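Participant: Sequence first, then the predicted structure:
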Amino acid sequence: MPERAAARPGDGEILLRGRAAGVDAADRLARSGAAPLCGEPPFSLGRDVSGVVAETGAGVALFRPGDEVFGMVGSGGHAVHVTAPAGHFAVKPAGLDHVHAAAGAVGHVAVRLAEAEGAYVIGTADFTESVHSIDAALDLVGATTVCCR
């Protein structure tokens, strides 16, 4: 596998040293060639990531090296290091390990954390741009969420 030069964060970006990365449908599509989301090989897949800030670019005030964070990047999350805008990350809660922080789109992690603390969680989504014929949405992974128009 070809080696690449070490990544450096640009203005407003962080350099993340990955500890965990999720695998989602977009990764599967890119790897299969069905959706050329990452350009021509060689490239690194991975969008959902968790790790430690290794370096910050100019203008980043949210984080400093050593902070544990999680978030979503455009691609490259399966690499050892990845750069992305600092605004794409949040501080990883101390009680959440890196594997769970990187497990899919980060919204569901926040919901599960809130539920674990006894919160009654109400979620909303706007599907009007992409899905026109949906009258109801059901959570099929165990929550009791039903939403109707």
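Facilitator: Cool, the structure landed. Numbering: from 1, shown residues only.

Participant: C-alpha from now on. contacts and neighbour counts both.
Facilitator: Noted.

Participant: how close does A110 sit to I14?
Facilitator: Separation of A110 from I14 (Cα to Cα, to the nearest Å): 22 Å.

Participant: okay, the two: which has more neighbours?
Facilitator: I14 (29 against 14; other Cα atoms under 10 Å).

Participant: In space, what's closest to that one - neighbours in sequence excluded?
Facilitator: Once flanking residues are discounted, I14 sits nearest to T56: 4.4 Å by Cα to Cα, 6 or more residues apart in numbering.

Participant: then this one, side by side with the first:
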Amino acid sequence: MLLYNKQKKKEMVKGNRILISVTFLGSAGPIRFVANEGDLVASVIDTALKCYAREGRLPILGSDFNDFLFYCPMVGPEALSPWEAIGLLGARNFMLCKKPEEKKVEEGNGRSNFPINGSRKRAGGSFKAWINKSFSLKVTTH
């Protein structure tokens, strides 16, 4: 019993535990859970996503913490680094947003099918050139 109490005290020395509230952009309300002050932002995001999925909330977000940005409205408009400790901020309310998807460039030369001025070329040439060629007067001499 004495050994058990010593192990328990060592675990509590690890750091203070804090109640965190994470609001998901587009979801009904925040998720609250307890974390250690020394936990990294990445592990807090991971825990929040697991709680979100366990509760069966919508919209379905996924489970990769690299696809999300973690904000603290009290600190500023920049996203928090995933490798800093959550307790250093002194805040308890956070917001989790999905990263914007990057636009994929089309395969090939990376250019659009349409030129900048809006005109298009047809595969067989222009209609006007075809008409002129068809109706051109050809005078043959014998």
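Facilitator: That came through fine. Keep in mind the model is a prediction, meaning the values are calculated, not measured.

Participant: so what number do they get for TM-score?
Facilitator: In this superposition the chains share a TM-score of 0.27, using TM-score structural alignment, normalised by the length of the second structure; 69 aligned residues with a Cα RMSD of 5.1 Å.

Participant: re the thing from before, the residue nearest to I14 of the first structure: neighbour count?
Facilitator: Neighbours around T56 of the first structure, by other Cα under 10 Å: 24.

Participant: measure it to R112 of the first structure for me?
Facilitator: Using Cα to Cα, T56 of the first structure is found at 30 Å from R112 of the first structure.

Participant: Repeat that for A90 of the first structure.
Facilitator: According to Cα to Cα, A90 of the first structure stands 16 Å off from R112 of the first structure.

Participant: So between these two, which is more surrounded?
Facilitator: The residue with more neighbours, out of A90 of the first structure and R112, is A90; 17 against 14, by other Cα under 10 Å.

Participant: That one and C148 of the first structure, how far apart?
Facilitator: Between A90 of the first structure and C148 of the first structure the distance is 30 Å, computed by Cα to Cα.

Participant: before we move on, what about T83 of the first structure?
Facilitator: 39 Å.

Participant: what does A25 of the first structure give?
Facilitator: The value you get for A25 of the first structure to C148 of the first structure, if Cα to Cα is used, is 26 Å.

Participant: helices or strands up against the helix or strand in which L15 of the first structure is found?
Facilitator: Here L15 of the first structure, judged by DSSP states H and E, is contained in strand 13-21. On a contact count with 3 or more Cα pairs under 8 Å, 6 or more residues apart in numbering; DSSP states H and E, strand 13-21 of the first structure meets strand 48-56, strand 81-85, helix 98-101.

Participant: Which of the residues in the shortest one are classified as buried?
Facilitator: The neighbour-count check on helix 98-101 of the first structure (16 or more other Cα atoms under 10 Å) flags 98, 100-101 as buried.

Participant: which one's the longest helix in the first structure?
Facilitator: Longest helix in the first structure, counting residues (DSSP state H): helix 107-116.

Participant: And for the second structure?
Facilitator: Scanning the second structure for the helix with the most residues, using DSSP H, yields helix 41-54.

Participant: Helix or strand next in line after that one, which one?
Facilitator: Scanning forward in sequence from helix 41-54 of the second structure by DSSP H and E, the next helix or strand is strand 68-71.
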